[in-house]
Every structure is written in structure tokens, then in C-alpha cells.
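Chemist: for reference, the sequence and a predicted model appear below.
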Amino acid sequence: MPFRITTQPFGPLPSGTASLTEYLLEHTESGEFITVIPEFGGILRRLVLRKGRRLFALLKGPETPQELLADESYASALLYPFPSRIRHGVYHFEGEDFALKLNEMKRDNSIHGFVHGRAFSVVSQDVTPTSARLTLRYDYEGDTIGYPFPFILTVTYELMQANLLAHGSNPEADKMCALRIHYAAQNISTTRCPVAFGWHPYFTFTEESVDHLLLSLPGRTPISLDEHRIPNGRHPFEPASDINLHGIELDSAFAIEPTTEPDAPEPYAETVLTSLSTGVRLVVGQQTGEGKLNYLVCYTPTRRDSVAIEPLTANVDAFNNGEGLVVLDPWEELSGTIWVRLD
């Protein structure tokens, strides 16, 4: 069986605690693999996929435990119970005011939820002839300031044969792998709660400069952001188009228009990053539709070595503006799927 799951030490944290364990999901024949660190936010640290005879390292992430702790860019972070920003960290929900901890001090915001860096547990590992799948779980008791709503967040990472993805394919897909991520968040409190989910990967082609990349966006409505990166309006709808990233800086939010393909099994949208030097296309897909991933943020960090392509279920500051916000009744669930493939 070409797929397998193994573990390896990632190294001790500087605090002197026990060494982190990294899970390796790989296709032993093609050389493609992903690595996941459950004990630190359940992050996907490495993603290596093949196109033709060449392997591409597609994620920019921390290389050591020290970098993991020092990283302030939220590389590959799971963003829950809210992605992006909440102005002043304050929101009003069902007659009550709540104040979250500020963790973006320069803009006076709370940002990206609070599960990043927390310990997830491994609940299952499955290997089949066509995939390797790792499922993680984080149980939250409602003890973080500003969010007293207990939940269970479950995330499944799957390295799989690319031709098994429901969205898109090519003649070589049966010889290539793809990544699929499924998330499910369940409200286990006795009251309703506001929720939104996002993922924050930084994509690259083995550290190729952003200036050599082309970004292809789906149809979208750009969201206007103020100096605090909080929405203050919307621009007119823009059809699907390409952006040559040479000299371009992005920190942009969009409401996404799903595909209109008549044979699509479900609504979805795909963002494509193309290496102009090799012609290889990295496709980031997100399930759209009611309560799904209908928003997107794209960001180019100042180091110019990667592009953040962030699928989100809600707009920036959704806890206040309500755009894309889901309110779960007790025992209700928020879920969806993200995928990454080469084309």
C-alpha cells in the first residue's frame, strides 16, 4: 500500500516541555507528503506535491520549534471561533456584550480566534490504497475571556489520489496526490453561539518569489477596509480574472461568487496561483453555499516569498457586521471542505 502514516519528533519547545510530535502522511512511491503538528494548533506544517517529475514544497511555515513559537504570521493556522479581525475585540450577541483579548495591538483588534497554538488530540488514523487520513480534535470548555461557549472542533487532513477529488482533474491525476481538509465545529453549550471558521496557509513554489507568480481569483465582490483593516463598504462585483503579482502588495478581502458549472456536485470556488517560470498551477478550492466558505482573504507578506490564500466562512469583523456569521443552536454543527492540488 503506497500511503502510510508515521510520526517523528519535531523537537522540544524552548520552555523545556516535552518534544512535539509531527505526523507524516505520505505516498511512498511518488514522494508526496504532508506533516501535521497536533499539539500546536493542529497546524499543517509542510505540503509537498508532485507535478510531472518535480516535487514542489508548497507551504511557507516554521522550520524549528523556536520559529513555531515566535511566528506571528499565523502560518497554516486553523482560525476558530472567528477568523480575521474583531474591532476592539468587542462584540454584542443576543443582548450581551463580550470583550475578547486583544492580540493585534497596533490596530486595536482581536484576530484569528484562539485555537492556534492549543493542543489538539489525534482521534483517528486511516490508511487505504488511495489515501492517508488523520483526524484531530480540540475540546473547548468555554474558559477563554470573551467567548464562554463550549465547542468541539474536529479537523481531518487527507492526502489522497488527486483523481478522487470531486472538483477538477487532469489526465495525470491518477498519478498525483492532493490535499483535502474537512472541518466540523459543534456547539456543545446550552445556549446559542456565534461562529466562523478560516484557514491561514502561506503558499509558495519552493520559495519562488511572489514577483514571479500569477494569482487567478474567482468572481468576487471586493470588500473595502479601513485603516484598522475593518470593513467599511463594498466595491462593485468583479468577474474572475488574473493578477500578475510583480510589484503588487495584497491585503484584500472578498465575498466569493461560486462556480456556475452545471455538473458541479456542489457549489465551490477555486483560487489559482501559477508559477510563471514553470507553468505549474496551485489550486486552492473552497466549498461554498449556505454556512460554508463564501469569503476569501489574499495577502502578500513583506518578505515576498509566499502568498496567503485564506478561505473563510465569514467576512472580517463578522461578529459585529453579521456578514457570513453562523449562529449555532446547541449541538448544531458548522462544517465544510477545503482542498489543494497541482494542475
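Modeler: Perfect, I can see it now.

Chemist: for the rest of this, base every contact and every neighbour count on C-alpha atoms.
Modeler: Fine.

Chemist: all helices of the stretch 151-300 of the chain, in order?
Modeler: Applying DSSP state H, counting those that start in this stretch to the stretch 151-300 of the chain gives no helices.

Chemist: contacts made by stretch 239-253 with the rest, please.
Modeler: 210-220, 222-224, 295-301, 315-316 (Cα atoms under 8 Å, 6 or more residues apart in numbering).

Chemist: try 6 Å this time
Modeler: Identification of contacts with stretch 239-253 by Cα atoms under 6 Å, 6 or more residues apart in numbering yields 211, 213-219, 223, 296-300.

Chemist: equivalent analysis for stretch 32-50, please.
Modeler: Identification of contacts with stretch 32-50 by Cα under 6 Å, 6+ apart yields 22-26, 55-59, 61, 76-77, 115-120.

Chemist: with stretch 302-313 instead?
Modeler: 196-204, 207, 209-210, 292-300.

Chemist: between the two ends of that stretch, how far is it?
Modeler: Chord length of stretch 302-313, first to last residue, is 26 Å (Cα to Cα, to the nearest Å).

Chemist: so residue 90 makes contact with residue 97?
Modeler: No. Counting by Cα atoms under 6 Å, residue 90 does not reach residue 97; the two are 7.3 Å apart.

Chemist: biggest helix in this structure, by residue count?
Modeler: helix 65-70 (DSSP state H).

Chemist: next secondary structure after that helix?
Modeler: As assigned by DSSP states H and E, the chain's next helix or strand after helix 65-70 is strand 77-79.

Chemist: tell me the helices and strands packed up against that next one.
Modeler: Other elements packing on strand 77-79 under the criterion 3 or more Cα pairs under 6 Å, 6 or more residues apart in numbering; DSSP states H and E are strand 198-200.

Chemist: and the comparison structure, right after this:
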Amino acid sequence: MTGTEYGLRHGDYTAVITARGAAVRELQFRGRDLIVPFPAGGPNPDFRGVIVAPWPNRIPDGRYTFDGADYQVPVNEAGRQCALHGFTPELDWKLESSTESAVKLSCAIEPGPGYPFTVGLTASYRLDVDGLHTTVAATNIGGNTAPYGVCPHPYLLAGPAPLDEWTLEVPARKFLEVTPERLLPVALRTVVDHEFDFRTPRMIGATKIDHAFTEIAFDADGGSRMVIRDPGGTGVGMAWDRSCPWLQIHTADKEHPAPNRLGLAVEPMTCPPDAFNSGQHLVRLQPGASHEASWSIFAS
């Protein structure tokens, strides 16, 4: 259940943030949905809008090795036998502060099966003329170095046309090939001459994507952004900083009778799938140390 909610407003933007999972339940610009919303008071389908930590994406079989020790976290993706999206989506975050246009929530990941570490997190949301800005800060409040990663999980909406008709732009040169059944990492591939090359904006069409992209182009200020546009002229985009060198894109494909391709999941990630095993871009959070990652969603 979504629990307590916090409504935000600034200019043409409004947002609703839930205590459960620190999720963005609704984000609108001039009354237009920028993300796929979900009903108040009920369950959150497909992790919509949540903060994902301490690992983004999945760990196969829930098993990983860190600093020479083997761990087993609970498997919550039965079909693929993976541990998916960490612990924070199911936590109730508590209010730290709020104004008309901003809210700050916090939670703690306590030691548990397969993750004997203590990490405190804050999620700060702020609306301004440029959209919804989020910063997630993590601090290791335990006595041992903790593996850590984070990402958001919104499903973006460009407009009323079907997703197939949207135009997508993603400034990434490589993507992570995955196994077809379990979506486990295989190898990095170039997007050149591949259907995943969206460096120049083009229509998504029937392309199915559930992959992580990297070698992202950042500007001189250390920022990057992606945009999707509806043929009717509306659009939505996401921006992030160098704390997130990976970007998961998912066209939200579902088998009938589930609703298919409702929106485009866009997840700036601090590390790739299964980073707890590969160690790639994995944050080693030392006792007392902190880490921050930031991103924004905006109307285009």
C-alpha cells in the first residue's frame, strides 16, 4: 500500500510522492501526465516511481560474493529466479521535512538475510520551473564496508499516442546484451548498426528494449539527458549526472491480458545489473561514508 502521500506544486508542475518506496505516484505538467501514475491507497504495480537500493536491477539467484564472503538475498522475481530491485521499494520512508514544492524522506536498510549492512538513505524531491529534481543520499551507518547502488524507476509518458509512435533519443554508445529468458548480463555491445541506436532521435516502433545502456555522452557540466516525444508534439525527458553512468530502458512489454507498453521505464543507474557480482561501478560504501546521486524529470 502507498501509505502517507505528499503533494507538491510549483508553477505548471504538480507531483505526489508516497511514503512506501518514496515513489513518485504522479507527476503532471499543466495537467498532463509525465509518468504512468498508479492509484492512491493500493499496491504499486511494476515498481512504478520507486527508489531502488541497495542494488538496481537484478542479482541472479540472489547470490553474490563481496570481499571474499558469499551472500544469499531473498529471490523476489520467481519467473527469472532473481533478486530484483533491492529492499527500499517495500520500506515505509518517514518524513524529514516538507514545503509546498519539496519533500525529504528517509529510511534505513537494516542488516538482514544476505545483506548484513546498515545504510541510511534520504530522498529529496523538489519541483521548480525545470521539473522534478531528486537527490538520493546514502550513508553507511554500520561498521563494515557495504556494496551499494541506486536508481529511480519511473515509466515516462510522452503523450497520448501509443509508445510505438514515440520518438526516442538516448545518448549512449553501448548496451549490455542479456540472456533472453532471465535478462542476465552477457557482454557489452556497440549500438552502431543495431536497433538500439537512438543517438539520433527516431521512432521506437516495434523495438522491444529491456537493457542497460552505457558509454553515455555527458556535457561539460557533467550532465546528460534523454527525451521521448509524442507525434502530437508533447514530450518528456530525464536528466542525470555522472553519478549514474548506466541507463536502463524498458518498453514495458507485457503478455496479454496485462496492459502492454504503457510507458517507457527510464532508470539512471549508478551501476549495471548484477554489479554485486561483477563489481563494475559498484559503490563500496565505507563505514561513515556517504554517496549521492541525482536526476530530474521534465516536460519537453
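Modeler: That came in fine, so what should we check first? Please read all numbers here as calculations on a predicted model, not as lab measurements.

Chemist: just among the contacts of stretch 239-253 of structure 1, which is most surrounded?
Modeler: residue 296 (27 neighbours; other Cα atoms under 10 Å).

Chemist: for the counterpart of residue 102 of structure 1 in structure 2, grab the count of nearby residues.
Modeler: Under the alignment by TM-score structural alignment, residue 102 of structure 1 pairs with residue 75 in structure 2. Here the number of neighbours of residue 75 of structure 2 (other Cα under 10 Å) works out to 18.

Chemist: among the contacts of stretch 239-253 of structure 1, which two are most distant?
Modeler: Farthest-apart pair in the contacts of stretch 239-253 of structure 1 is 211 and 223; separation 24.0 Å (Cα to Cα).

Chemist: corresponding residue for residue 48 of structure 1 in structure 2?
Modeler: Here residue 48 of structure 1 is matched to residue 28 in structure 2, going by TM-score structural alignment.

Chemist: how much space between its match and residue 158 of structure 2?
Modeler: Using Cα to Cα, we find residue 28 of structure 2 at a distance of 12 Å from residue 158 of structure 2.

Chemist: more neighbours: those two, which one.
Modeler: Comparing residue 28 of structure 2 with residue 158 by other Cα under 10 Å, the one with more neighbours is residue 158, at 30 against 20.

Chemist: residues in contact with the more buried one?
Modeler: Neighbouring residues of residue 158 of structure 2 by Cα under 6 Å, 6+ apart: 228-230, 235-236.

Chemist: for the residue nearest to it when sequence neighbours are not counted, give me its contacts.
Modeler: Computed as Cα to Cα, 6 or more residues apart in numbering, the closest residue to residue 158 of structure 2 that is not its neighbour in sequence is residue 235, at 4.3 Å. By Cα under 6 Å, 6+ apart, the contact set of residue 235 of structure 2 is 158, 228-229, 299-300.

Chemist: ok, those in structure 1, which still hold?
Modeler: Here is what carries over to structure 1 from the contacts of residue 235 of structure 2, by both residues aligned by TM-score structural alignment, their matches' Cα atoms under 6 Å: 228-229, 299-300.

Chemist: can you tell me which of the residues you listed is nearest residue 102 of structure 2?
Modeler: The closest of these to residue 102 of structure 2 turns out to be residue 299 (Cα to Cα; 18.1 Å).

Chemist: OK, contacts around the residue mapped onto that closest one from structure 1?
Modeler: Aligned counterpart of residue 299 of structure 2 in structure 1: residue 342 (TM-score structural alignment). Contact partners of residue 342 of structure 1, counting by Cα under 6 Å, 6+ apart, are 281-283.

Chemist: leaving out the residues flanking it, which one is nearest to the alignment partner in structure 1 of residue 155 of structure 2?
Modeler: When structure 1 is aligned by TM-score structural alignment, residue 155 of structure 2 is paired with residue 202. Distance criterion Cα to Cα, 6+ apart; nearest residue to residue 202 of structure 1, sequence neighbours excluded, is residue 308 at 4.2 Å.

Chemist: aligned to that neighbour, what sits in structure 2?
Modeler: Using TM-score structural alignment, the partner of residue 308 of structure 1 in structure 2 is residue 265.

Chemist: quick one on the thing from earlier: list only buried entries from the kept ones among the contacts of residue 235 of structure 2.
Modeler: Buried by 16 or more other Cα atoms under 10 Å: 228-229, 299-300, out of those.

Chemist: fine by me, thanks again.
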